[in-house]
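[1] Next comes the sequence, and after it the predicted model I'd like to discuss.
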Amino acid sequence: MPVTLAQPINAGIVTALVGFTSSFAVVLTGLRSVGADPAQAASGLFAMSLVMAFGIMFLAYRFRMPITLAWSTPGAALLAGTGAVAGGWPAAVGAFVVTGLAIVLTGVWSKLGDLIASIPVSLAQAMLAGVILPLCIEPVKAFATNPAAVAPVVIVWLVLSRVAPRWAVPAAFATAAVVIGISVVAGNSSFDTSTLVPTLSLTTPDWTWQALIGIALPLYIVTMASQNIPGTAVMASFGYAVPWRASMAVTGLGTAITAPAGVHAVNLAAISAALSAAPDAHPDSKKRWIAAFSAGVSYLVLAIASAALVTLVAAAPAGIVETVAGLALLGVLASSLAASLSDERGRIPATVTFVIAASGVSIAGIGPAFWALVMGLVVRATLLSKA
């Protein structure tokens, strides 16, 4: 294989591996938190991998750009912090459908995108930091209750964070897999080989106002503010103008159509986008689309393996999955906190937003993310309005 072709193909494989292994535990945690049973959560992971695979391949080939997609990791963390809502899992699925349609509408109606962009960055990031915080605390709790199993995962993550940061979380998961394997061999856990084949578990959507306000609205805001808008900025830094309308149509429709299978939100990749768009993927910017296409093909392979990964997670000793998920979100927490406090005049509103989001308190059946943003806007308007 010519070196010039191998380079972008390898970059695409790395993009998919890093994107999948560094956050799939967060996705499973989020889906289970809002009511999905193990089969429905596994279905969501499988369906999202398929949507990302075909979406990436279409956009990369159609526009000859290294456009990559991802599931909304911040959105999954938000689901984990929200918990069950009125109407249960069907209502959550209904909220996912609405989120997807709102993303499509954003691509068609520019004023909606402008409205999201007008939300102060400090408040959006404070809300994200607040909903992520409980998950980031989980490794500490897990270490206290099961240090023998958790310590190797944390140590590997710490060492790799120093020498190869992009592989820190995937390596932590690989270590967790070894720990799980040892637990199964020792007879402390069971491994169900009957669930290794991925399947789709469909749920008829239901709509409750609590889920629309408590899940759909904050999920849409977090996905746009933390994924789609930064994703276009990352691509622009490498000289690519992302086809906004087409990208929102592919990700939004992909989300809405496959939501009954457990897809909460698919969006433009942000952090991992650089892996296929940077010069390391190919010296010629016109050929880097091959890296993205390769990532799409790799996601197809990972989709097939998703059920086995879910089965592996199900056999995990207490605290292992939570540890991997928490470590995966530490970087997001750090950047969100930094962004939320960067505006000195807006620190109090941002802090209020953060505290409410982290509280986990639901009011009138609506989760803390919505109330955090509302109160943050109220406090900001009160403190920063002109006399």
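    Received it, and whenever you're ready, just let me know what you need. Since the model is a prediction, treat every value here as computed from it, not as a measurement.

[2] Every contact and neighbour count from this point should use C-alpha atoms.
    Fine.

[3] could you list every residue that touches Gln357?
    Slight slip there: residue 357 is Ala, not Gln. Counting by C-alpha atoms under 8 Å, 6 or more residues apart in numbering, Ala357 touches Met127, Leu128, Ala129, Gly130, Val131, Pro368, Ala369, Trp371, Ala372.

[4] tell me which of these is nearest to Val234?
    Lowest distance from Val234 to these (C-alpha to C-alpha) belongs to Leu128, with 19.6 Å.

[5] As a markdown table, the contacts of Ala357 with distance to Val18 would be great.
    Below are these laid out as a markdown table (distance: C-alpha to C-alpha, whole Å):
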| residue | distance to Val18 |
| --- | --- |
| Met127 | 25 |
| Leu128 | 22 |
| Ala129 | 22 |
| Gly130 | 25 |
| Val131 | 23 |
| Pro368 | 30 |
| Ala369 | 28 |
| Trp371 | 33 |
| Ala372 | 31 |
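
[6] State the pair within the residues you listed that is farthest apart.
    Once C-alpha to C-alpha is applied, the contacts of Ala357 give Ala129 and Trp371 as the farthest pair, at 14.3 Å.

[7] Compare these two and say which is more crowded by neighbours.
    More crowded of Ala129 and Trp371, by other C-alpha atoms under 10 Å: Ala129, with 31 against 21.

[8] Give me the helices and strands touching the strand or helix carrying that one, please.
    Here Ala129 sits within helix 121-145, counting by DSSP states H and E. Packed against helix 121-145 by the contact rule (3 or more C-alpha pairs under 8 Å, 6 or more residues apart in numbering; DSSP states H and E) you find helix 73-82, helix 147-163, helix 217-223, helix 320-341, helix 347-359, helix 368-384.

[9] Presented hereafter is structure B, for comparison with structure A:
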Amino acid sequence: MKHIEKGVGLLSAPRDFIRDLNGDNFSAGLVAGIFGLSAGIIHISAGTAAGLPQEFTLLWVISYLMINGLFGLFLPAYYRLPLPMANSIPGALLFAAIIPVVGLNEALGATLIAGVIALVVGLAGWMSLVMRLMPMPIVMGMVAGILLKFGTNMVMPLQNAMLPAVVMILSFFFAARYLRRVPPLVVTLLVGVGYMALSGADFSGVTFSMQFPEFIMPAFTLEAFLAYGLPLALILVGMETPAGVGLVKGMGFKDAPANAITALGGFGTMISAFFNLHSTCIAAPMTGICSGPEAGSHDKRWVAAVIVGIIFIVAAPFYGFVFSLIEAMPSYFIAIIAGLALLRVIGSAMHMTFSGKHEVGAMFSFLIAVSGVQIFGIGSSFWALVLGAGISMLVEFKDFDFTVERPLARKRLLARKAG
């Protein structure tokens, strides 16, 4: 445990949560939570495309929200950092595709092994090496490429739903300019809901249901591990943690606990394997929302991540109802809200990508992430990091820093500076 970064602690977290709660971090947490709930649609779509039963996909999403909501309470509260937890979307697509091939129990067995690998990497402190191999401009190139689609999705409704899109987008900037005490995201949410009410949105298909995660025993095969478990481990260690840490550091939080994030994600993934869930990890898009300027004061943004965890836990048993409610909303609603929440984060990521070292590698990382290319069934986010770093090592090796800072040497250096 010596490599796990120290945090503030949990004893005073409830009191500090109440003290730091305000309109800005509440609205950011609410938007991030709604975004996380809507991500369940991706799971259901992937499960449907793979021919999986609807009952399974619903349990899958319920476990995603309940388990990651629980872990998402403790990580940001312990470190007082905006570190919301969710699951890997690329991992979800792999999971849905591999179940018909190897079987559900075997896929969950591979998930368990992937979690063990991530846990070991985090406990051993190897994430510092991974982060050195993935310099910040390359990581932020991948992040900018992935988040760019949220920006384009925000403006796409101008093509087919111009009036509500213009009303919602202008309400955000009007609130930011003239309503200083009201978070712009809250204004946009209210305006969007008001427009839907006036335009006669059909909520007749909304149904109430309640269900909890169910226990299942994993099984183990070499085929499932090679086809799914190993790629999942690489995604968790090589993509999800660097993306989340890169976002948090990009927003000015320099002490992001990469080892702890990876270890906790690995442990959460091991737990997930017993409840129809494929992974637990830091949630990059939601991290962008919770850690960005729209979440208010820098030292209070951690509250937004805790709110995400609360929303997940409360909504999990009722996701059948939540899903039917989301389906009743126009698709532009969540697209515009998420795009506005991530607007300044996308700008910061683009700036960090193209204003420093590793220019060629960062550009390739950005382009690969934007392309959405899949190689060997693994998504563009992973390959953006691997190929971006590889190309940068080939043509920009001088930009890498592989020096190891030893504690004693650091103390002597600080002593000399003090003297």
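    Done, it's in. A quick note: this is a predicted structure, and the numbers were derived from the prediction, not measured.

[10] After superposition, what's the TM-score here?
    With the length set by TM-score structural alignment, normalised by the length of structure 1, the two chains reach a TM-score of 0.69; 363 aligned residues with a C-alpha RMSD of 4.8 Å.

[11] just to revisit the earlier point, highest mean neighbour count out of the helices and strands packed on helix 121-145 of structure 1?
    The highest mean neighbour count among these, using mean count of other C-alpha atoms under 10 Å, belongs to helix 73-82: a mean of 28.

[12] packing partners for it?
    Under the contact criterion of 3+ C-alpha pairs under 8 Å, 6+ apart, helix 73-82 of structure 1 touches helix 24-33, helix 121-145, helix 217-223, helix 368-384.

[13] okay, these in CSV with distance to Val355 of structure 1 next?
    Listed next are the helices and strands packed on helix 73-82 of structure 1 as CSV, based on distance: least, C-alpha to C-alpha, whole Å:
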stretch, distance to Val355 of structure 1
helix 24-33, 20
helix 121-145, 6
helix 217-223, 16
helix 368-384, 8
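
[14] Of those helices, which is nearest Ala259 of structure 1?
    Ala259 of structure 1 sits nearest to helix 24-33 of all these, at 11.6 Å, using C-alpha to C-alpha.

[15] Check which residues of the closest one are buried.
    Across helix 24-33 of structure 1, burial judged by 16 or more other C-alpha atoms under 10 Å covers Phe24, Ala25, Val26, Val27, Leu28, Thr29, Gly30, Leu31, Arg32, Ser33.

[16] about what we covered before: could I get the helices and strands packed on helix 121-145 of structure 1 in JSON lines, plus columns for distance to Val178 of structure 1?
    What follows is those, written out as JSON lines (distance: least, C-alpha to C-alpha, whole Å):
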{"stretch": "helix 73-82", "distance to Val178 of structure 1": "24"}
{"stretch": "helix 147-163", "distance to Val178 of structure 1": "10"}
{"stretch": "helix 217-223", "distance to Val178 of structure 1": "33"}
{"stretch": "helix 320-341", "distance to Val178 of structure 1": "11"}
{"stretch": "helix 347-359", "distance to Val178 of structure 1": "32"}
{"stretch": "helix 368-384", "distance to Val178 of structure 1": "36"}
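
[17] and Ser237 of structure 1, which of the ones you listed is closest to it?
    Across those, Ser237 of structure 1 has its closest neighbour in helix 320-341 (18.7 Å, C-alpha to C-alpha).

[18] Quick one: work out the angle between that closest one and helix 73-82.
    Orientation check (axes from the mean of the first three to the mean of the last three C-alpha atoms, to 10 degrees): helix 320-341 of structure 1 against helix 73-82 gives 110 degrees.

[19] what about the helices and strands packed on helix 121-145 of structure 1, which gets the closest to Ala53 of structure 1?
    Closest of those to Ala53 of structure 1 is helix 73-82, at 16.6 Å (criterion: C-alpha to C-alpha).

[20] who touches that closest one?
    Here helix 73-82 of structure 1 makes contact (C-alpha under 8 Å, 6+ apart) with 23, 26-34, 128, 131-132, 134-135, 214-215, 219, 222-223, 226, 264-265, 358, 360, 362, 367-369.

[21] mind redoing it with 6 Å?
    Helix 73-82 of structure 1 is contacted by residues Val27, Gly30, Ser33, Val131, Ile132, Leu219, Gly367 when judged by C-alpha atoms under 6 Å, 6 or more residues apart in numbering.

[22] Stretch 37-51 of structure 1 too?
    Here stretch 37-51 of structure 1 makes contact (C-alpha under 6 Å, 6+ apart) with Leu28, Leu31, Leu200, Ser201, Ala261, Gly262, Val263, Tyr299, Ala303, Ser306.

[23] Any chance of TSV for the residues you listed, columns secondary structure and distance to Ala70 of structure 1?
    Listed next are the contacts of stretch 37-51 of structure 1 as TSV, based on DSSP: H, G, I helix; E, B strand; the rest coil; distance: C-alpha to C-alpha, whole Å:
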residue	secondary structure	distance to Ala70 of structure 1
Leu28	helix	15
Leu31	helix	16
Leu200	coil	19
Ser201	coil	21
Ala261	helix	17
Gly262	coil	15
Val263	coil	12
Tyr299	helix	10
Ala303	helix	13
Ser306	helix	15
